[in-house]
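Chemist: here are the coordinates; sequence isn't available:
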């Protein structure tokens, strides 16, 4: 690992961490080498997903500021990929003004690499790298569309499903099975008309489906109920750790990381090799 200083990564050197994340995004083999050089440790992964325009970036910014008072916080903002470069647009990062000025918070925008709303395979490695570099809370914010809602549940220990009134798609999301992946439901922009009605509707759906999950109203811009949201997150994390459910979630993350690595390797195969493999799989499955 001549390009990087392992000591610098272990001590949280931001330049070394940034270089390592760039390598992770572009070289899966190098990613494994980098991560294996660092000691594994305990960290919490909090995912934020939901409707575009619900205020996820501002909410992430606020949560990071609160957590950073006691520990180092890493933020991975998943941006849509540029159709020309494949790189992130950096839109979410621009909106995180508090976190960007906080020495105890590290922000990284990562491209979805053409998967609208989905999480690129390198994000699993990026989360693990930040955890091994001493970040005890890692917030992963998705672009909030398409595949992200299911992808984030495979990555995060706990998922905040962020909704807001007046966006026109919140009820469609609830009907589409997205409810299942949320651990805590956040109705943001509580000062907008319809917020309390939306909260009541979510609670009714949860009661009907016999899901005992918390629903909270917030205003990320004003900071209303953000401390209360952190308390709910910590309560859920404590329950998961005491019950052993956190181990199931983290084993699931390891499995999906392996699957993502396999898919990445398949993607890089020549067309002829892919066709041959597809034919063999079809024959194996009796197709």
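Modeler: It's in. All values reported here derive from a predicted model rather than from experimental measurement. Numbers count the residues shown, from 1 in each chain.
Chemist: contacts, neighbours, all on C-alpha from now
Modeler: Fine.
Chemist: how near is residue 259 to residue 196?
Modeler: Relative to residue 196, residue 259 is positioned 40 Å away (C-alpha to C-alpha, to the nearest Å).
Chemist: with residue 204 instead?
Modeler: Per C-alpha to C-alpha, residue 204 is found 12 Å from residue 196.
Chemist: residue 163 too?
Modeler: Distance from residue 163 to residue 196, by C-alpha to C-alpha: 12 Å.
Chemist: of these two, which one has the most company?
Modeler: residue 163 (29 against 16; other C-alpha atoms under 10 Å).
Chemist: separation between residue 63 and residue 253?
Modeler: Using C-alpha to C-alpha, residue 63 is found at 23 Å from residue 253.
Chemist: over to residue 201?
Modeler: In this view, residue 201 and residue 253 are 31 Å apart by C-alpha to C-alpha.
Chemist: output the contacting helices and strands for the longest helix seen in the chain.
Modeler: Ranked by number of residues, the top helix in the chain under DSSP state H is helix 245-267. With contacts defined as 3 or more C-alpha pairs under 8 Å, 6 or more residues apart in numbering; DSSP states H and E, the packing partners of helix 245-267 are helix 122-132, helix 148-155, helix 226-243.
Chemist: at 7 Å instead, please
Modeler: Applying 3 or more C-alpha pairs under 7 Å, 6 or more residues apart in numbering; DSSP states H and E, one finds that helix 245-267 contacts helix 148-155.
Chemist: comparison target below:
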């Protein structure tokens, strides 16, 4: 809860009458309105921010699952089968497939391909292919806003299938509650890439195409990778949840220490039990096998997703996850908005090429140029802060 001296925030952007009606239709369950809203979000049509702001209070009900991994791992096929399995148990599903951006149009170059074949004609599975817009991790701010639209619409599950870009896929963590990293059998290089960084984002590791040669070896490599995390831990606290539990276990001794039979009950053994309880409170990433073409292993994968969602709720970790997500979203939006202001100021001063020429001619230097551009923005921020303090 904000204290009495907390600065006030601006009112949410105002909706036009047409956009207000569009939001009302979306919240009433119109798939056509949902599609139009996501189009506005992806195109950054004027007024889209007011729409997203209006939807925000209606979000928080969907389980958001990220599915990532290297190209060829079978992400699209597995997502198709996941959606069908969720529908069989009565859940409504939204799917956002983030495709590579066209360098010319910014559009999703794979957007017209045939996907989600098992769910064609099912109005309770909403599929949308979106452009990554050049973001390293394949997820742009537009994608996060589209997730909000699906959540506010009332989808029970939202699945994000992202571009396979190795360890740069960390952006998916900022939008998904649960992250599944797919690896195909015989992917020695992929596992090495995972070791280089993407391990940190995985809550579940999936060896897809598990009927191929080399599947068991890949499973073993992934299990070893999980259990030999930093410091030789047992894998507790791996994934993008459980950093606190990692810190707590690093400071303690072995939970399996032997004690004298005559030692008083409740000291060391009590501490040991507490350490075991702490360890059990963290999430250990699982390594599962699936064959997406046949649907084998999909039910078990969904059970693991459900278990992770339950863990997030029961442990309170979901609150930490949401705070982290919104903190990153705020930073991203502020950077983008300040960057736009700075770009406008650069143009007002003759453009970047003219400024660079003046630096080359030693008329000025890069630091002075940056100060001249950012200074007026900083002055406005300071004036606003003084106004808040006066109020």
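Modeler: Now that the structure is in, tell me what you want to look at. No experiment lies behind these values; they were computed from the predicted model shown.
Chemist: residue 201 and residue 253 of the first structure - which one has more neighbours?
Modeler: residue 253 (19 against 14).
Chemist: ok, now which ones touch the more buried one?
Modeler: Residue 253 of the first structure makes contacts with 154-155, as judged by C-alpha atoms under 7 Å, 6 or more residues apart in numbering.
Chemist: how close does it sit to residue 152 of the first structure?
Modeler: 10 Å.
Chemist: now the most centrally placed residue in the second structure: closest residue in space that isn't a chain neighbour?
Modeler: Central residue of the second structure (C-alpha atoms, centre = their mean): residue 175, 2.6 Å from the mean position. Sequence neighbours aside, residue 144 is the residue nearest to residue 175 of the second structure in space, at 6.1 Å (criterion: C-alpha to C-alpha, 6 or more residues apart in numbering).
Chemist: if we can go back for a sec, buried sites along the longest helix of the first structure?
Modeler: 246, 249-250, 252-253, 256-257, 260-261 (16 or more other C-alpha atoms under 10 Å).
Chemist: gap between the helix or strand following that helix and the chain center?
Modeler: Later in the chain than helix 245-267 of the first structure, the nearest helix or strand by DSSP states H and E is helix 271-284. In terms of C-alpha atoms, centre = their mean, to the nearest Å, the centre of helix 271-284 of the first structure is found 33 Å from the chain centre.
Chemist: and what of stretch 31-45 of the second structure?
Modeler: The answer for stretch 31-45 of the second structure is 20 Å, by C-alpha atoms, centre = their mean.
Chemist: next one: stretch 141-148 of the first structure
Modeler: In this view, stretch 141-148 of the first structure has its centroid 9 Å away from the chain centroid, taken as C-alpha atoms, centre = their mean.
Chemist: residue contacts, the equivalent of residue 112 of the first structure over in the second structure?
Modeler: Using TM-score structural alignment, the partner of residue 112 of the first structure in the second structure is residue 132. Going by C-alpha under 7 Å, 6+ apart, residue 132 of the second structure touches 98-101, 138-140.
Chemist: how about 8 Å then?
Modeler: If you count contacts by C-alpha atoms under 8 Å, 6 or more residues apart in numbering, residue 132 of the second structure has them with 98-101, 108, 138-140, 163.
Chemist: leaving out chain neighbours, which residue sits closest to it?
Modeler: Take residue 132 of the second structure and drop its neighbours on the chain: the residue closest to it by C-alpha to C-alpha, 6+ apart is residue 138, 4.7 Å away.
Chemist: so that neighbour sits in a helix?
Modeler: No - counting by DSSP: H, G, I helix; E, B strand; the rest coil, residue 138 of the second structure falls outside a helix, being coil.
Chemist: quick check, it in contact with residue 100.
Modeler: Yes - taking contacts as C-alpha atoms under 8 Å, residue 138 of the second structure lies within contact range of residue 100: 7.4 Å.
Chemist: what is in contact with the two at once?
Modeler: 132, 163.
Chemist: neighbour count winner among those two?
Modeler: residue 138 (27 against 23).
Chemist: how close does that one sit to residue 357 of the second structure?
Modeler: Applying C-alpha to C-alpha to residue 138 of the second structure and residue 357 of the second structure gives a distance of 35 Å.
Chemist: likewise residue 311 of the second structure?
Modeler: Distance, residue 311 of the second structure to residue 357 of the second structure, by C-alpha to C-alpha: 57 Å.
Chemist: higher neighbour count, these two?
Modeler: residue 311 (16 against 12).
Chemist: what lines up with that one in the first structure?
Modeler: In the first structure, residue 311 of the second structure lines up with residue 239, judged by TM-score structural alignment.
Chemist: before we move on, what about residue 180 of the second structure?
Modeler: That one, residue 180 of the second structure, aligns with residue 160 by TM-score structural alignment.
Chemist: give me the three-state assignment for that match.
Modeler: strand.
Chemist: my read: it touches residue 45, true?
Modeler: No - if you go by C-alpha under 8 Å, residue 160 of the first structure and residue 45 don't touch, sitting 11.0 Å apart.
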